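Peer 1: the following comprises the amino acid sequence and a computationally predicted model.
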Amino acid sequence: MGWNNILLEKEDNLAVMTINRPKVLNALNGETLRELDEAVEQIAADDEVRVVIITGAGEKAFVAGADIAFMQTLTPLEARQFSRLGQKVFSKIENLPQPVIAAINGFALGGGCELAMACDIRIASENAKLGQPEVNLGIIAGFGGTQRLPRLVNPGLAKEILFTADMYDAEAAHRIGLVNHVVPAAELMNFCKNMARRIAARGPIAVRLSKEAVNEGLEMDLEKAIAHEADLFAVAFATEDRNEGISAFLAKKKPEFKNK
């Protein structure tokens, strides 16, 4: 499928999705979000894809935010529709069956930080900058940032980030738990692809069930969450991959998972 603002490439069991608007630092407008939605739907339906990497085109930005020029003329009703579109697409990314790694190769501000937070794992290059600067424009984060940020860092720190519009470099973002790792810019994609390949080599159904257990369990109290875990544990035992994994372990050989 041809898109104006999104590139989607497959490498074996990996999919690499690139926001491709480098002239505007990959800022998100309505068209880009709709194309991203289509790309995510395509990935969700592709059983060959076991891990997804999302990044931005160029060397300056992952996604510098929502497209401010696009937002300038929005009415309050249109702004709500734009917010709901972004929320819908980012929730789809968060709930993809496959793990999603954000390769943060520069500015991840506003909607870009929100996109990164919708991913499962965040890897930042040393030149990355993260933050939620919306209050500088007299608006608030609208693509889920006010909700995902306090779930990733503590609520008090999330409020500080949202209220001050301060920008965090990669090391500071790592210290507060907003990113998992910081690597040199030249090594970012190789680092992400190596991690993706390690994940892809594991039992794919087990990986998906692990993601489901974490995502859904976070919205439950502990008693319900561990009961849900037990249900998913039982689901794993109904798969051919479970038989292969345990048999291979006992035979001291490498398992050959078939995603069944």
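Peer 2: Everything's here; your move. Numbering: from 1, shown residues only.
Peer 1: going forward, measure contacts and count neighbours with C-alpha atoms only.
Peer 2: OK.
Peer 1: quick check: longest helix of this structure.
Peer 2: For the chain, the helix with the greatest residue count under DSSP state H is helix 76-94.
Peer 1: what packs against that helix?
Peer 2: Taking 3 or more C-alpha pairs under 8 Å, 6 or more residues apart in numbering; DSSP states H and E as the contact definition, the neighbouring helices and strands of helix 76-94 are helix 30-44, helix 111-118.
Peer 1: contact partners for Met57?
Peer 2: For residue 57 the amino acid is Ala, not Met. The neighbourhood of Ala57, defined by C-alpha atoms under 8 Å, 6 or more residues apart in numbering, consists of Thr18, Ile19, Asn20, Arg21, Pro22, Asn26.
Peer 1: another structure for you, compare them:
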Amino acid sequence: MSETTGGAVADGQADGSAEQLLTEVRGRALHVTFNRPEARNAMTFAMYQGLADACARVDADPDLRVLVLRGAGGRAFVAGTDIAQFRGFTGADGVEYEKTIDEILGALAAVQKPVIAVIDGHCVGGGLGIASCADIRIASERASFSVPIAKTLGNTLSVNTLRRLVRAFGEPRTTSMLLMARRVDAQEALLSGFLTEVAEDLDEAAERVIEQVAGGAPLTQWSIKENLRRLNAAGGEVDDSDVVSTVYGSEDFAGAVEAFLTKGSREWTGT
């Protein structure tokens, strides 16, 4: 099954902005493509809203098991936020902007199903923020990662975005990336644990990883994501009894136990 829509803004706009963010259902995955290759997929505010809408869509559809993020054109995943949108900004505008980005990245990080980022080319600024919210990240050898704001715009990051980068890369590496405007290549990102795989054939690797994730037990995947979210939010002891009860009390678990003992077949339903 395949369905493609322009997800960033309403269809029919003369400026073509409806095609800046594309969504397509392929099998059990919702694919989101950042589609401004002429601007290295720099994000407009409409694209950010389209991303938030895609998060809600994948959670609402029981037939969808995975959210996949990718940039068009091969030069970039996302090269940050479109700088033209910062013209005339005040301090209050900056606070509101960072608050909005926090909300959208928070929605992406809170998606109940696995999120896979497929990264080819530059992953910069806001793009790195988006990628840091994914659960699994694979990349091409030419991928690179940076937040060069100390030599470009002279802006800053919210504490929430900074926290995500520290979790993804570790504090020493994040600090050097930000203070030195340092670029991390694919191999360093792999060694740091940020990437799961650096692939020679990114398309083949992406399909393999998507299929592997989509075939997993949905409630197991949800429970891991939910407990990690709680652990990161609390920083201490976490009550996970409701999560554990939901999984062990599910039809999926009971059916899988029976199938294992009887050598029968089973199909995950997420219930």
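Peer 2: In hand now; what should we look at? Treat the numbers as computed from the prediction; the structure is a model and nothing was measured.
Peer 1: circling back: the longest helix of the first structure maps to which residues in the second structure?
Peer 2: Under TM-score structural alignment, the counterpart of helix 76-94 of the first structure in the second structure spans residues 91-109.
Peer 1: for that stretch, which outside residues touch it?
Peer 2: 48-49, 51-52, 55, 129-130, 133-134, 157-158, 160-161.
Peer 1: check stretch 176-196 of the second structure too.
Peer 2: If you take C-alpha under 8 Å, 6+ apart as the criterion, stretch 176-196 of the second structure is touched by 136-151, 168-170, 197-198.
Peer 1: secondary structure element holding Ala108 of the first structure?
Peer 2: With elements delineated by DSSP states H and E, Ala108 of the first structure resides in strand 107-109, which encompasses its position.
Peer 1: counterpart of Ala118 of the first structure over in the second structure?
Peer 2: Under the alignment (TM-score structural alignment), Ala118 of the first structure maps onto Cys133.
Peer 1: am I right that Leu195 of the second structure sits in a strand?
Peer 2: No: residue state for Leu195 of the second structure (DSSP: H, G, I helix; E, B strand; the rest coil) corresponds to coil; a strand is not indicated.
Peer 1: that one: neighbour count?
Peer 2: 24 (other C-alpha atoms under 10 Å).
Peer 1: how about it, nearest residue that isn't a chain neighbour?
Peer 2: Arg137 (5.0 Å; C-alpha to C-alpha, 6 or more residues apart in numbering).
Peer 1: what's in contact with the helix or strand harbouring the one you found?
Peer 2: Here Arg137 of the second structure sits within strand 136-140, counting by DSSP H and E. Residues lying outside strand 136-140 of the second structure but in contact with it, judged by C-alpha under 8 Å, 6+ apart, are 114-121, 131, 186, 194-202, 205-206.
Peer 1: how big's the offset between it and the first structure?
Peer 2: In the superposition against the first structure, strand 136-140 of the second structure averages 1.0 Å from its aligned positions (mean C-alpha distance after the TM-score superposition for the first structure).
Peer 1: what's the first helix or strand past that strand going along the chain aligned against in the first structure?
Peer 2: Using DSSP H and E, the helix or strand that follows strand 136-140 of the second structure in sequence is strand 144-146. Residues 129-131 of the first structure are the counterpart of strand 144-146 of the second structure, counting by TM-score structural alignment.
Peer 1: okay, helices next: where are they in the stretch 151-260 of the first structure?
Peer 2: Taking DSSP state H, counting those that start in this stretch to define them, one finds helices in the stretch 151-260 of the first structure at 155-164, 170-175, 188-200, 204-217, 222-236, 240-250.
Peer 1: Pro150 of the first structure contacts Gly144, correct?
Peer 2: No: Pro150 of the first structure sits out of contact with Gly144 when judged by C-alpha atoms under 8 Å, with a separation of 10.6 Å.
Peer 1: helix/strand/coil for Gly142 of the first structure?
Peer 2: Each residue gets one of three states, and Gly142 of the first structure gets coil by three-state DSSP.
Peer 1: skipping its backbone neighbours, what lies nearest it in space?
Peer 2: By the measure of C-alpha to C-alpha, 6+ apart, the closest residue to Gly142 of the first structure outside its immediate chain neighbours is Ser83, 5.2 Å from it.
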